[in-house]
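Engineer: I'll drop the sequence and a predicted model, then ask my questions.
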Amino acid sequence: MRISSLTGLRGIAAVSVLLYHIPHNPTFAAYAMPLFSRAYLAVDLFFILSGFVISLGYHDRVMGRPGWASYADFLINRIARVWPLHLIVTLVFAARILLNVSGNQAITLDAPNVISNLLMVQSWGWGTEPIAGNSWSVSTEVAAYLAYPLIALLAFSRIAWLQGAAAVVALALVAGLGHGSSGPLDVNDSDSVLTLVRCLAGFSIGVLAYRIADQRWCKRLIDRPGAFVAICALIGVALWLPNKRDILVVCLMPALVLSCFYNGPAARAVMSNPVSFHLGLISYSIYLWHPLVRDVVARAMNVAHGHGITGMDGLFILAMLVATWLLCWASYALVEVRGHRLIKWLQKNGFRRETRRATA
């Protein structure tokens, strides 16, 4: 099941992360945009969205028919969705490191890093580093997939309120320990479990949001005219508050997700239009590929400056955005879609062979 406004929301979040990361390369430091200075919180929105959307698509299948068969099918579906692109991006980023394409060789390609990245467990707190920088969050989501039955079991139990409180406390702990880079929750350390805690907390909040989506009180509060605009306004105010109150912003995100789920006119206008929806479809590719495109274009711009070619920085920025879009569009069609189909085909045909053997 695909809710168009939720897809568009993912696209807006991915572009926000892209615009947030552009000035992280020193070449583009002058292009920092205050509007996106806290877009690292879009990653927390991704975690919440994942918990919600996965529950929307898989809760009844996994929890309605509990057992190893349904759990394995769920995990294969999730790995088919995320692993093919993760593998290709990791290999390309490894080649970048080996060839020094972008002038950045910060990650050591030793056995622990390579193996943990191929298995998508690189950011589980044992000191290995993501070869493709943004893949740390994808790695932590794999842990959330593995833990989904337990998370969903708690979310649909009588102690769901305790789970919600624990998730908020966990996020407050992550924010309060002082490991954030651009802000309290901007924590992606490779040598601690804080990134894993950050993901599991956000993912749990998303599952809890799915639980209350059909509640009358929730619909009366959020599924009404003006609610989407009001929620966006509240998030905007929270983002501009002093002292970077990240927890407040994250606590408002489930309401935004629910508003998009209800798919009212305002949400559809902003999130379901062709541009937002298209960006949502390629959002995973945008999230993983954009740092590489940024760094390659930055190096090209530095070379141009070294040869006395100046005054064209805006064209380099435009070229970077267009190249990112074209690459991610192709990546979605050729890697994400086809990789998912291939793994599902292998699963289906492998099951058929096992069935023939069992009946032979």
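Structural biologist: Nice, thanks for sending it over. Model, not experiment: these values are computed from the prediction. Numbering: from 1, shown residues only.
Engineer: CA only for contacts and neighbour counts going forward, please
Structural biologist: OK.
Engineer: so Cys255 is in which element?
Structural biologist: Careful, residue 255 is Ala and not Cys. Using DSSP states H and E, the element containing Ala255 is helix 246-262.
Engineer: buried ones in the helix or strand just after that helix?
Structural biologist: Going down the chain from helix 246-262, the next helix or strand is helix 265-271, by DSSP H and E. For helix 265-271, burial by neighbour count (16 or more other Cα atoms under 10 Å) applies to 266-268, 270-271.
Engineer: ditto for stretch 37-52
Structural biologist: The neighbour-count check on stretch 37-52 (16+ other Cα under 10 Å) flags 37-52 as buried.
Engineer: gap between the residue nearest to Gly11 when sequence neighbours are not counted and Phe46?
Structural biologist: The spatially closest residue to Gly11, leaving aside those adjacent along the chain, is Gly280, at 3.5 Å (Cα to Cα, 6 or more residues apart in numbering). Distance, Gly280 to Phe46, using Cα to Cα, to the nearest Å: 12 Å.
Engineer: shared neighbours, these two?
Structural biologist: Arg10 (Cα atoms under 8 Å, 6 or more residues apart in numbering).
Engineer: returning to what we had before: export the buried residues of helix 265-271 to JSON lines and tack on distance to Arg245?
Structural biologist: As requested, these are exported to JSON lines (distance: Cα to Cα, whole Å):
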{"residue": "Ala266", "distance to Arg245": "27"}
{"residue": "Ala267", "distance to Arg245": "25"}
{"residue": "Arg268", "distance to Arg245": "29"}
{"residue": "Val270", "distance to Arg245": "26"}
{"residue": "Met271", "distance to Arg245": "25"}
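Engineer: so which of these is the closest to Ala330?
Structural biologist: For the buried residues of helix 265-271, the residue nearest Ala330 by Cα to Cα is Met271; the value is 22.2 Å.
Engineer: verify the stated contact: the closest one with Ser4.
Structural biologist: Yes - counting by Cα atoms under 8 Å, Met271 does reach Ser4; the two are 7.2 Å apart.
Engineer: in addition, the following structure is provided for comparison:
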Amino acid sequence: MQSKALPSKTHFQSLDGLRGVAALIVVAFHVFEEFSYGDHVKQILNHGYLAVDFFFLLSGFVVAYAYDDRWDRMSITDFFKRRVIRLQPMVVMGSLIGAALFYFAKGPVFPPIAQTSVPKMLLVMLIGATLIPVTTGTLDIRGWQELHPLNGPAWSLFYEYVANILYAVGLRKASNRVLAILAALSAILLVEVSLRQGDMIGGWSLTVKQVHIGLARLLFPFLAGMLLMRSGKRIHVRGAFGWASFLLALCLCFPRIGGHAHLWMNGVYDAFCILIMFPIIVAIGAGNGKSAGSPADNRLAHWLGALSYPLYITHYPLIYIWTEWVDGPAHPSGHTALPWIIGIGLWCTAIVIGYACLKLYDEPVRRWLSKRFLGRATA
């Protein structure tokens, strides 16, 4: 059944662009993460993992902006049609790319790959295309206990759907006072996790501890994004997109604080970024309204925003191969520029793949699905 057509809303170009900035940094974070050999303190672009928390805050803002005033013309079914059309095609593509590259990462870093049959791998691919999480048992075909072993970052899309469900069934009806109370309570949960483990890393496994972390990372940012949109709080500065991008990059690339001896110090930093800095950055980005600034800023922000989701959801199968090479026996001994050259090339390759997926797959598929199920050309 075709949904009632609703007019499209103009995007906040700066916020789209900030999503792209965060996506570029998180890919670089994953590329250079392997040079730390598992030691978070030594990671280059150390806080790139916080990009996910920033994505959740943006999501709360954008979902509230796009749908809060449409419920008199839209059912819950209509809402989920729109969200599935927006998110699911690239989830499927990420699972397909993960399957296509799966056996290229076979080696001592990922021992289960060598014992994984093609039928089992294809079963995990099909499950991953639905975003249903796999258990940590026989379907953990990589050995990292991921919700989605073929495409690790899909865990955050699982929580994105959780947020959308919560929004549709209850949060959309909540007053700002109720949202503020919920945000305050979720901030306590976030701070508890951050101080206890020294960072906000986690959420990608189906264990009690990891689900705890995943919910802590989701709830406050999403609620804060909704509140920020509804409150109309904006920070107006000249060159808003540039300043917001600079502050975001500074937060995500800042060195680790406190070292192994004082993990709580880095936990304070992570909480400060999520609770304080990210809402400020979004308020700055939204301060110019729908425009990112100059025509050049608008074009750059539009391109970055369009690229962000395909880049984020398709890059990690390359990281698995990279991890096997960096941490495995094939890695060259001694100090050499080769890993850096390959790492930068991998980052560029991920951008090319993400952009190709956007133009050749994601946009055409969403146009077709929108026309078929929503009665209009875009989702």
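Structural biologist: Done, it's in. Not measured: the values here are computed from a predicted model.
Engineer: name the SS class of whatever residue of structure 1 lines up with Ile319 of structure 2, please.
Structural biologist: Aligned by TM-score structural alignment, Ile319 of structure 2 pairs with Arg294 of structure 1. Classification of Arg294 of structure 1 by DSSP: H, G, I helix; E, B strand; the rest coil places it in helix.
Engineer: Arg294 of structure 1: what's it in contact with?
Structural biologist: Contacts of Arg294 of structure 1 were listed using Cα under 8 Å, 6+ apart, and they are 22, 25, 320.
Engineer: of the residues you listed, which stay in contact in structure 2?
Structural biologist: Using both residues aligned by TM-score structural alignment, their matches' Cα atoms under 8 Å, structure 2 keeps these contacts from the contacts of Arg294 of structure 1: Ile22.
Engineer: just the buried subset of the contacts of Arg294 of structure 1, written out for ChimeraX, thanks.
Structural biologist: To isolate the buried ones among the contacts of Arg294 of structure 1 in ChimeraX, judged by 16+ other Cα under 10 Å, type:
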select :22,320
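Engineer: now intersect the contacts of Arg294 of structure 1 with the strands, please.
Structural biologist: Of these, none are assigned to strands by DSSP state E.
Engineer: quick check, the residue nearest to Gly11 of structure 1 in contact with Arg2.
Structural biologist: No - using Cα under 8 Å as the test, Gly280 of structure 1 is too far from Arg2 to be in contact (11.0 Å).
Engineer: higher neighbour count, those two?
Structural biologist: Gly280 (26 against 10; other Cα atoms under 10 Å).
Engineer: counting by contacts, list what the longest helix anywhere in structure 2 packs against.
Structural biologist: Using DSSP state H to define each element, structure 2 has its longest helix at helix 76-101. Packing partners of helix 76-101 of structure 2 (3 or more Cα pairs under 8 Å, 6 or more residues apart in numbering; DSSP states H and E): helix 118-130, helix 154-169, helix 295-314, helix 316-327, helix 363-373.
Engineer: save these as TSV, and put in distance to Ala356 of structure 2 too.
Structural biologist: Shown next, in TSV, are those (distance: least, Cα to Cα, whole Å):
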stretch	distance to Ala356 of structure 2
helix 118-130	19
helix 154-169	19
helix 295-314	9
helix 316-327	15
helix 363-373	10
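Engineer: and the ones you listed: which comes nearest Val27 of structure 2?
Structural biologist: That would be helix 295-314 among those, by Cα to Cα, at 7.1 Å.
Engineer: quick one: that closest one to structure 1 mean distance?
Structural biologist: On superposition with structure 1, the mean distance recorded for helix 295-314 of structure 2 (mean Cα distance after the TM-score superposition for structure 1) is 3.2 Å.
Engineer: what comes into contact with that helix?
Structural biologist: By Cα under 8 Å, 6+ apart, helix 295-314 of structure 2 touches 13-24, 26-27, 90-91, 93-94, 97-98, 151, 153-154, 241, 291-292, 350-351, 353-355, 357-358, 362.
Engineer: which of those are buried?
Structural biologist: Using 16+ other Cα under 10 Å, the buried members of the contacts of helix 295-314 of structure 2 are 13-24, 26-27, 90-91, 93-94, 97-98, 151, 153-154, 241, 291-292, 350-351, 354-355, 357-358, 362.
Engineer: if we can go back for a sec, so of the contacts of Arg294 of structure 1, which ones are in helices?
Structural biologist: Checked against DSSP H, the contacts of Arg294 of structure 1 include these in helices: Met320.
Engineer: and of the contacts of Arg294 of structure 1, the nearest to Arg78 of structure 1?
Structural biologist: Ranked by distance to Arg78 of structure 1 (Cα to Cα), these are led by Ile22 at 29.3 Å.
Engineer: any idea of the angle the longest helix of structure 2 forms with helix 154-169?
Structural biologist: Note on geometry: by axes from the mean of the first three to the mean of the last three Cα atoms, to 10 degrees, helix 76-101 of structure 2 and helix 154-169 are set 180 degrees apart in direction.
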